[in-house]
Every structure is written in C-alpha cells, then in structure tokens.
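Enquirer: need a structure here:
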Amino acid sequence: YGKALTEHFLDMCEQADAESAWLEVRESNVNAFNLYEKAGFNEVDRRRNYYPTKQGNEDAIIMSYLFMSFS
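Expert: Have a look, this model is predicted:
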C-alpha cells in the first residue's frame, strides 16, 4: 500500500501544479526511506536527534520531490 499511496500523493500534487513535495521519515525506517527514494524523493536535510527512542534519539530525515515544469 505504501507505493500506491506515495504514487497517488505525487499524482495529486502534480494535478495541483505543485512545484515540490516534502516529507519526513525516521532514520530507522529504512523501508520507508527506500520507498520514497525509489519514488524520486531526495534527502535534503536532517533534524538531528529529533525522535526519542529507548536508546536515546534518532534523526528525522527531510526529503523532497521536485516536479519538472516545462511552462
């Protein structure tokens, strides 16, 4: 469902003439990170130690998707 939901989200953004889409994912959520990367998102920043865990903290990875505009 994750791939279908991501594709639908990007389709909706494109229909709305969005220039970009942004999301945030926990660094430990490798499956989600890989899904977003395969969909065309790129890591652009990190919020260091953003999420608390039992072992301390982990980063939030900020990702963006840029829509190509030919107008």
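Enquirer: for the rest of this, base every contact and every neighbour count on C-alpha atoms.
Expert: Will do.
Enquirer: now name the helix or strand holding residue 7.
Expert: Assigned by DSSP states H and E, residue 7 belongs to helix 2-15.
Enquirer: let's see this one next to it:
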Amino acid sequence: ILEAECLKIVEGSTDPTKDSEPDKDELLQENSIDILKTALQKAVDEEDYERAARLRDQINQLKNNL
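Expert: Reported below is the predicted structural model:
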C-alpha cells in the first residue's frame, strides 16, 4: 500500500545480515502509520472508500503488531 501511495521507507542498515534494533522497527511502524493515516484522509476526501478501507485495514494491522 505504501508503494501504491508513492511512499518508500528506506532502512539505514548497510549490512543486510545484521538484525535491526527493535526501537528502529517500532519507529518505522509508527512513521508508516502516520503516512497511512494521511493517505486514508486523502482517500476519504476523494470519496475513494475502497482504498480508504484497505488503508484502514493496513493501519489496524500495523497497530496490532506494535
């Protein structure tokens, strides 16, 4: 969904085998939620309710993973 909204999250790790810190993962999820909320509001404003429902579901899924 983020890619569909033309948004990308870039991880700062240069070593793909190194585990990322949980704090960074939580910050990325919280940032993603904020981005998705903005996209959700835009979808509602444009009356694109199918996209809004998909965004809402994605937000709820991310919140449950926190």
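Enquirer: just give the TM-score of the two.
Expert: Between these two chains, after superposing, the TM-score reads 0.31 (TM-score structural alignment, normalised by the length of the second structure); 42 aligned residues with a CA RMSD of 4.0 Å.
Enquirer: hmm, back to that, can you list contacts of the helix holding residue 7 of the first structure?
Expert: 20-21, 35-36, 39, 67 (CA atoms under 8 Å, 6 or more residues apart in numbering).
Enquirer: next one: the host helix or strand of residue 52 of the first structure to chain centre, how far?
Expert: Applying DSSP H and E as the criterion places residue 52 of the first structure in strand 42-53. How far strand 42-53 of the first structure lies from its chain's middle: 12 Å, per CA atoms, centre = their mean, to the nearest Å.
Enquirer: going by contacts, tell me the helices and strands next to the helix or strand following it.
Expert: Under the assignment DSSP H and E, the closest C-terminal helix or strand after strand 42-53 of the first structure is strand 56-66. On a contact count with 3 or more CA pairs under 8 Å, 6 or more residues apart in numbering; DSSP states H and E, strand 56-66 of the first structure meets strand 20-26, strand 42-53.
Enquirer: nice, that's everything, thank you.
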